[in-house]
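1. Dropping the sequence and predicted coords here.
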Amino acid sequence: MLPSDPAVAELLTRGRIEVEGRLVDASNATLFCEISGAGAVAHCVYKPVSGERALWDFPDGTLAGREVGAYLVSEAAGLHLVPPTVFRAGPFGPGMVQLWVDTKEGDDLVDVLPPGEVPAGWRRVLRAHDRFGEPAVLAHSDHPAVRMMAALDVVINNADRKGGHVLHGTDGEVYGVDHGICLHAEDKLRTVLWGWVDEPLPEDVHDMLGTLRSAVDGSLGEDLAEHLTRVEIRALCTRVELLRGTARFPTPGADYRAIPWPAF
């Protein structure tokens, strides 16, 4: 089942969840599941609130709720960059349920490569050395959807956009996952997608920001209130307006780490 399938929302909301395994690299309980109902079957990720590790700097709400909030923002902006995501009851209590996205083998959009192997057109973010002391470059694709994801990360204040969170689906679309630590009121942007630093925003990003700002004043604001504080929703509006006002991709902040660790 593809994220664009009209039946996805109903399946995620009402389908029967059967846990098949756990993604052991995740810091919080992240379960790989089959979900079925009304003749439809798909795979999903289920993150129960009961499996969340408390974070001192994200004391309000739940990480699962922030995952849903990121999806709601992406949809309201017309981006469809976050796989369909709902908050519902599950085998281990309430949590986030998100459609699993199958990815293209060997078609990464973010990578760490030797300097001479960076694909033409890719954006170089950071020069460093690998664990063997050899020169290496953190770089990412110049794909328009990756650029739009970079803008989305600014407005949702994503504190953990790792390279492995940028997926190239087998349907040809680009998706971002793992948004548990985003939408905070304080500046916390940490991302590997810094390839457009200080460049003017293209027209499609301008249009997206206008659409999103209007949506926050309407039903989006009401939907987000189920998962975020009023201060966090106001901060979302402020970030949208600031990005529209500067009309440029931001530069990394000097008072906090701008790239997540690890980067993947």
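-> Arrived safely.
2. CA only for contacts and neighbour counts going forward, please
-> Noted.
3. Show me where the stretch 151-264 of the chain has its helices.
-> 203-216, 219-224, 230-246 (DSSP state H, counting those that start in this stretch).
4. List the buried residues for the first one?
-> Neighbour counts over helix 203-216 (16 or more other Cα atoms under 10 Å) mark V205, H206, M208, L209, L212, R213, A215, V216 as buried.
5. and which of those is nearest to T191?
-> Relative to T191, the closest of these is V205; by Cα to Cα it sits at 17.9 Å.
6. secondary structure class for the nearest residue to that closest one once chain neighbours are set aside?
-> Spatial nearest neighbour of V205, excluding adjacent residues (Cα to Cα, 6 or more residues apart in numbering): M148 at 6.6 Å. What DSSP: H, G, I helix; E, B strand; the rest coil gives for M148 is helix.
7. try it against this one:
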Amino acid sequence: MPTDTSADDSSLRLLAVSELEIEGRLLDASNVALRVWVTDGETRMSAVYKPIRGERPLWDFPDGSLAGREWASWLISDLTGWGFVPPTVLRDGPLGTGTVQQWVGPLDGRHDPEFVRIDSPNDVPEGNIAVLSAQDEADRPLVVSHADTPRLRSLATFDAVLNNADRKASALLADDEEFWAIDHGLCLHHEEKLRTVFWGFAGDPIEDADLIVLQALSAQLQETEVVDQLGSVLDAAELDALSSRVHALLATGVMPEVPFDRHPLPWPLW
């Protein structure tokens, strides 16, 4: 199984080789996701185990491919240095092969960093970017907006690279003043599928620091070792599309525009 990367080697080693002690199932997950503990001597870490056999069939993603996409997304996060995705390995477990990802955020499972909000038009926080207008059950106007920070802009660039088809607000977990990004099973398809709550950045210039990251990633995607690692879970068309997306972002220097020929938002938004 592919596990070698430059992230925290001790965490990866613990996730990769320790016995998985299942604590219970995360009931709000659409696929089977199990809270587990990994232990090595006095070192004990909480993690999430998503076995391939627990993946629901989807019409637009190949069966049994979501775990590999989760792992590939982590690898790209690690290669770029963006570090959005918690340490993740692809390995055998009690229910067969799946991803094991370090648990991040509060242990009680709560995550409310308020990067995405729903407010009346007059209550949208200063600096937030409006994404969607709506009405409540009493026909009162509402606005969905998101925050504007350098790290969120980098996340939006990362999602454009991944072709993330499911960037919900709940897929960001607060950790002190920063956040982690999780749930990347619906990524890296060869067809355009970007669906995100962060369309407020659409058409904006990509930050200079992120362009430097993209330039480095473009070179890394030509390296034999990286191609072999990604090729263990992605097919040739998906690898070509990944490189093409990076090249397109570098060529235009701007974030993707909102598509009008398909639904651009995840559902639900949270």
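-> Nice, I can see it. Computed from a predicted model, the values in this text were never measured in an experiment.
8. Could you work out which of the helices of the stretch 151-264 of structure 1 reaches nearest to P48 of structure 1?
-> The nearest among the helices of the stretch 151-264 of structure 1, by Cα to Cα, is helix 219-224 at 18.9 Å.
9. Stretch 30-43 of structure 1: which residues count as buried?
-> T30, L31, F32, C33, E34, I35, S36, A42, H43.
10. of the buried residues of helix 203-216 of structure 1, closest to L183 of structure 1?
-> Each of these was scored against L183 of structure 1 by Cα to Cα, and V216 proved nearest at 13.2 Å.
11. Spit out the contact partners of that closest one.
-> Shown in contact with V216 of structure 1 (Cα atoms under 8 Å, 6 or more residues apart in numbering): C237.
12. quick one: what's aligned to it in structure 2?
-> Using TM-score structural alignment, the partner of V216 of structure 1 in structure 2 is L221.
13. Format the helices of the stretch 151-264 of structure 1 as CSV; extra columns: distance to Y71 of structure 1.
-> Shown next, in CSV, are the helices of the stretch 151-264 of structure 1 (distance: least, Cα to Cα, whole Å):
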stretch, distance to Y71 of structure 1
helix 203-216, 13
helix 219-224, 10
helix 230-246, 14
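14. So which of these is nearest G195 of structure 1?
-> Among the helices of the stretch 151-264 of structure 1, the nearest to G195 of structure 1 by Cα to Cα is helix 203-216 (15.2 Å).
15. mean offset of the top strand by length along structure 1 relative to structure 2 (after superposition)
-> When structure 1 is scanned for its longest strand (criterion: DSSP state E), the result is strand 40-48. Once the two are superposed, strand 40-48 of structure 1 sits an average of 0.8 Å from its aligned residues in structure 2 (mean Cα distance after the TM-score superposition for structure 1).
16. ok, the residue nearest in space to the middle of structure 2 - contacts?
-> Geometric centre of structure 2, nearest residue: H184, 4.0 Å, by Cα atoms, centre = their mean. Residues counted as contacts of H184 of structure 2 (Cα under 8 Å, 6+ apart) are L66, R69, E70, S73, N164, D166.
17. Of those residues, just say which sits nearest to W82 of structure 2.
-> Of all those, W82 of structure 2 sits closest to S73, with 11.4 Å by Cα to Cα.
18. Is S36 of structure 1 inside a helix or a strand, and which specific one?
-> Taking DSSP states H and E as the definition, S36 of structure 1 sits inside strand 31-37.
19. which residues in structure 2 does that strand align to?
-> On structure 2, the counterpart of strand 31-37 of structure 1 by TM-score structural alignment is residues 34-40.
20. now that stretch, how far from the centre of its chain.
-> 21 Å (Cα atoms, centre = their mean, to the nearest Å).
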